[in-house]
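> Next comes the sequence, and after it the predicted model I'd like to discuss.
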Amino acid sequence: MSNDIQRFRIEIPQRDLDDLRERLDKTRWPAPLPGDDWDTGVPTAWLRDMVEYWRTEYNWRAAETELNAHNQFTTEIDGQRIHFLHVRSPEPGAMPLLLTHGWPGSVVEFLDIIGPLTDPRAHGGDPRDAFHLVIPSLPGFGFSGPVAEAGWTTSRIAAAWVELMTRLGYERFGAQGGDIGAAVSPEVGRAAPDRVIGVHVNGGTTFPQVPVPEAELATMTDREKDSVRRIEAFMNEEFGYIAIQSTRPQTLAYGLTDSPVGQLAWIMDKFREWTHPRPVTPDKIIDRDRLLTNAMLYWLDATPGTAAYVGYAQPGDWGAVPQDSGVPTGVLALAHDVAIRRYDERSNTIVRWTDADRGGHFAALEEPELLTTDIRAFFRDLR
């Protein structure tokens, strides 16, 4: 295994973009189901509008330029190609911070917080809050794809992240993430508790098995009860995609890898369910170009299957309680996300908990200022 770190630049051949355009032009659309609303999946009328924008107005080359404005690299860790952004702060006392995305996200999630976190002085903040950022693509996702072998559990990913930080010369560092990143980041603390300064997550890390016993439910606050209700609704109404991705990812991959519209619909279904407020379509909450750039990272490297395989083919039971690393942990609980402190405290040393009155599952995309403020505040006392 080589420890070499290679510079990386995104340079998508024009023929790949021409192929995408041709596929979009030739989309075979299904007939809309009765009502054509979100109850049966992504509405045909809404998706047609998104695809028309993708065909005629979206500019991949502009997105490529924005991504390439940040230093990018690849390295091989544990037999897997890992792509990452490494953005150093101009502040000499900056803290190294590892940011981990989730599914159906990518490194694109963090583009709007890179500047404020690395250079707070230029964004109206205190320069003492500056971070050096390391933002890897999860194994099997985007330019870290395809996945080379099985077994990429959150603990194995965490061990790879610790090795990555070692190669970059960072002895002490923080970790932050949401979704899969909220599962990986505490594991980074468990893998190297003597090196991780603190762990910050948006969303919960440990969840109850449902239904929750009535006696326990009676002791909960209204907000906690609402989180339990949404967990129950998720398990009853939304768990199907995990069942498919964790059991038949290869079968799913044929459709998603061959049809850009099919892939976009698969991803957008979750952006609609998990953004806040739910009745508002996701492109009214998150910029359309951001949504499409995120989808492009799945399309261009043909990684929807390996991303699904790594993202949800994880061992362990829902509600399992991992060991507490003792690393100081902060949680930002956005309004439409699920986080219940009493359960997170079973496996984490919670030193900061913020209940927000807005935002959904995609904190960095929906509420970048709120997330930036909470990350700064959490790590301020740990520097």
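All right, it came through fine. Quantities reported herein were computed from a predicted structural model and do not represent experimental measurements.

> make it CA atoms for all contacts and neighbour counts henceforth
OK.

> Which residues are in contact with the residue lying farthest from the centre of the chain?
Distance from the centre of the chain peaks at Ala215, with 34.5 Å (Cα atoms, centre = their mean). Neighbouring residues of Ala215 by Cα atoms under 8 Å, 6 or more residues apart in numbering: there are none.

> can you check Ser325 too?
186, 189-190, 193, 347-349.

> By neighbours, which of those wins?
Neighbour counts for the contacts of Ser325 peak at Pro186, which has 32 neighbours (criterion: other Cα atoms under 10 Å).

> Report how many residues lie close to Thr166.
Using other Cα under 10 Å: Thr166 sits among 12 other residues.

> gap between it and Ile5?
12 Å (Cα to Cα, to the nearest Å).

> Repeat that for Ile267.
31 Å.

> Check Ala265 too.
35 Å.

> what ranges do the strands span in the stretch 251-383 of the chain?
328-333, 349-355 (DSSP state E, counting those that start in this stretch).

> Please identify the most buried of those strands.
strand 328-333 (a mean of 25; mean count of other Cα atoms under 10 Å).

> Can you tell me which helices and strands it packs against?
strand 196-202, strand 349-355, helix 368-380 (3 or more Cα pairs under 8 Å, 6 or more residues apart in numbering; DSSP states H and E).

> 6 Å instead?
strand 196-202, strand 349-355 (3 or more Cα pairs under 6 Å, 6 or more residues apart in numbering; DSSP states H and E).

> need the next SSE after the first one, C-terminal direction.
Read that as strand 196-202. On the C-terminal side of strand 196-202, the closest following helix or strand by DSSP states H and E is helix 214-217.

> what's the next secondary structure element after that next one?
helix 222-233.

> buried residues in that next one?
For helix 222-233, the neighbour count (16 or more other Cα atoms under 10 Å) marks 224-225, 227-229, 231-232 as buried.

> export those residues to JSON lines and tack on distance to Trp38?
Output for the buried residues of helix 222-233, formatted as JSON lines (distance: Cα to Cα, whole Å):
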{"residue": "Glu224", "distance to Trp38": "26"}
{"residue": "Lys225", "distance to Trp38": "25"}
{"residue": "Ser227", "distance to Trp38": "22"}
{"residue": "Val228", "distance to Trp38": "23"}
{"residue": "Arg229", "distance to Trp38": "20"}
{"residue": "Ile231", "distance to Trp38": "19"}
{"residue": "Glu232", "distance to Trp38": "19"}
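
> hold the first one in mind and look at this next one:
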Amino acid sequence: MSDASPRLEPFIPQTEPAALEDLRARLRATRWPDAPEDAGWSLGTDITYLRELVAYWADGFDWMAQEKALARLPRFRTRLGGLGIHFVHAPAVAPTRPVLPLVLSHGWPDSFWRYSKVVPLLTDPGAHGADPADAFDVVVPDMPGFGYSDRPTGPPLNSIAVAGLWAELMSELGYPRFGAAGGDIGSHVSRYLALDHPDRVVAVHRTDGGLPVLTGDPADLTPEERAWFSDVGTWGASEGAYGAIHRTKPQTAAVGLTDSPAGLAAWIVEKLRAWSDCDGDVERSFTRDEILTNLTLYWLTDTIGSSMRMYSANSAIPPGQLARRVEVPSGFSLFPGDILRPPKAWLERTTNVVRVTEPARGGHFAAFEEPELYAEELRAFFRPYRAAATD
């Protein structure tokens, strides 16, 4: 998209058959590592499962059908900060009162894909057994370096910079005031939207509190917070290696993950399994086609390296920025299968918390795993703030 193009352009990608043939050839030519007997998932991705997934990806998966299904979402591209940004913009259907615009921010390892199931539930609640008055205008951008947005050629953008882009996008779409929601990296982006644009963000919903950074006296922590910090340390030692690589040496990992679709699958599927509410069976949370849709988006857009580099950018955010207090009304839905669920006392240290819930099911990718539950969480939280968006 050139600077001379219209500010907003409809966007429907069409994959070249040669790109799919190259992908299938690479999958069929995978050079497999050995694995100890009965290792399962204990040392990382289960090679037996991965072989089955790769075989289906090569000879059974219908990407064209998935691409066509995703094209039902109204999608556009525009330029923000010198980058082409891809986003979903789905207006409310037959609203019965003023509509609340809502920008949803994804995390890693995903893209707008995370919210593809929940968009129709939010724009047309009446068609899904909910109150039509709870309809949203929904905006779901791909972060720079993710999905169909451009990959930054210079330094990667951090969550603060992306929040600034989203504020600009909402202005471009004609929304002076709006709600913000997200999880994972998207939780941080939503937080900085509230911090840097409190006159525009009426309320913020998040599914996590992020990794904790303590800037005060540890003696001030409650017993629950101390126990949580201990759990965070244990989790980091056993599960955090991927994050350390993303923060410090993303380009090293990106070489193999960009060249090998099987390697890409191993890197991402392990996280889909570990972070979802699936009781160890990843296909309880995601169908095989859903897993491969996410993987194929990463493969075709060549964004695994650029997505990992955002960790490096975020790791350089000064602690003082991380400790800033969010005064915009904030809500948290802490899903049972998510990682590092914080105690309420910790959330209240730097956030104006007005609502915390613990839904019965769902994990890190709650909007995709349990779209109906997630949609109801958003409807309930934002209901008191709808009028504020039209003030």
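Yep, that arrived. Nothing here was measured: the structure is a model prediction, and the numbers come from that model.

> ok, back up a step: which of the contacts of Ser325 of structure 1 fall within helices?
Applying DSSP state H to these, the entries found in helices are 186, 189-190.

> Which of those residues sits closest to Ala364 of structure 1?
Pro186 (18.3 Å; Cα to Cα).

> Gly35 of structure 1 pairs with which position in structure 2?
By TM-score structural alignment, Gly35 of structure 1 lines up with Asp38 in structure 2.

> that's a helix at that match, yeah?
No: under DSSP: H, G, I helix; E, B strand; the rest coil, Asp38 of structure 2 sits outside any helix and is assigned coil.

> check contacts around it.
Under the criterion of Cα atoms under 6 Å, 6 or more residues apart in numbering, Asp38 of structure 2 has no neighbours.

> do you know how far it is from Glu52 of structure 2?
16 Å.

> same question, Leu347 of structure 2
41 Å.

> okay, those two: which has more neighbours?
Higher neighbour count among Leu347 of structure 2 and Glu52: Leu347, with 20 against 10, using other Cα under 10 Å.

> any idea what that one aligns with in structure 1?
Using TM-score structural alignment as the criterion, Leu347 of structure 2 maps onto Asp344 of structure 1.

> and if you look at Asp289 of structure 2?
Using TM-score structural alignment, Asp289 of structure 2 sits opposite Asp289 in structure 1.

> mind checking the SS state of the nearest residue in space to its match that is not next to it in sequence?
Take Asp289 of structure 1 and drop its neighbours on the chain: the residue closest to it by Cα to Cα, 6 or more residues apart in numbering is Tyr58, 6.5 Å away. Three-state call for Tyr58 of structure 1 (three-state DSSP): coil.

> part of a strand, is Phe76 of structure 2?
Yes: membership of Phe76 of structure 2 in a strand is supported by three-state DSSP.

> and it, how far is that from Ala167 of structure 2?
For Phe76 of structure 2 relative to Ala167 of structure 2 (Cα to Cα), the value is 17 Å.

> what about the two, which has more around it?
Each of Phe76 of structure 2 and Ala167 has its neighbours counted (other Cα under 10 Å); Ala167 has more, 21 against 18.

> follow-up on the earlier one: separation between the match of Gly35 of structure 1 and Arg206 of structure 2?
38 Å.

> returning to that earlier point: show me what contacts the match of Leu347 of structure 2?
205-206.

> Now do the contacts for the nearest residue in space to Pro328 of structure 1 that is not next to it in sequence.
Spatial nearest neighbour of Pro328 of structure 1, excluding adjacent residues (Cα to Cα, 6+ apart): Gly198 at 4.9 Å. Contacts of Gly198 of structure 1 were listed using Cα under 6 Å, 6+ apart, and they are 174, 327-329.

> Please repeat the previous calculation with a cut-off of 7 Å.
Going by Cα atoms under 7 Å, 6 or more residues apart in numbering, Gly198 of structure 1 touches 174-175, 327-329.

> Map it onto structure 2.
Gly198 of structure 1 maps onto Ala203 in structure 2, by TM-score structural alignment.

> likewise Glu171 of structure 1?
Using TM-score structural alignment, Glu171 of structure 1 lines up with Pro176 in structure 2.

> returning to what we had before: same list (the strands of the stretch 251-383 of structure 1) but as JSON lines, adding distance to Tyr312 of structure 1.
Putting the strands of the stretch 251-383 of structure 1 into JSON lines (distance: least, Cα to Cα, whole Å) gives the following:
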{"stretch": "strand 328-333", "distance to Tyr312 of structure 1": "22"}
{"stretch": "strand 349-355", "distance to Tyr312 of structure 1": "26"}
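
> Doesn't Leu104 of structure 2 lie inside a helix?
No: looking at Leu104 of structure 2 with three-state DSSP, it is strand, so not inside a helix.

> What residues does it make contact with?
Contacts of Leu104 of structure 2 (Cα under 7 Å, 6+ apart): 139-140, 180-182.

> And for Thr248 of structure 2, nearest residue in space, chain neighbours not counted?
In space, Thr248 of structure 2 is closest to Ser312, 6.3 Å off (Cα to Cα, 6+ apart).

> so how far is Gly81 of structure 2 from the one you found?
The value you get for Ser312 of structure 2 to Gly81 of structure 2, if Cα to Cα is used, is 20 Å.

> Neighbour count for those two, which is higher?
Between Ser312 of structure 2 and Gly81, counted using other Cα under 10 Å, Ser312 has the larger neighbour count: 22 against 11.

> can you give me the helices for the stretch 1-150 of structure 2?
17-28, 47-59, 63-70, 119-123 (DSSP state H, counting those that start in this stretch).

> if you compare those, which one is most tucked away?
Of the helices of the stretch 1-150 of structure 2, helix 119-123 is the most buried (mean count of other Cα under 10 Å), at a mean of 25.

> and Arg206 of structure 2, how many neighbours?
Neighbours of Arg206 of structure 2 (other Cα under 10 Å): 25.

> residues touching it, list them.
So Arg206 of structure 2 contacts 181-183, 187, 331-333 (Cα under 7 Å, 6+ apart).

> Across to structure 1, which of the residues you listed hold up?
By both residues aligned by TM-score structural alignment, their matches' Cα atoms under 7 Å, those still in contact after alignment to structure 1 are 181-183, 187, 331-333.

> I appreciate the help and will end here.
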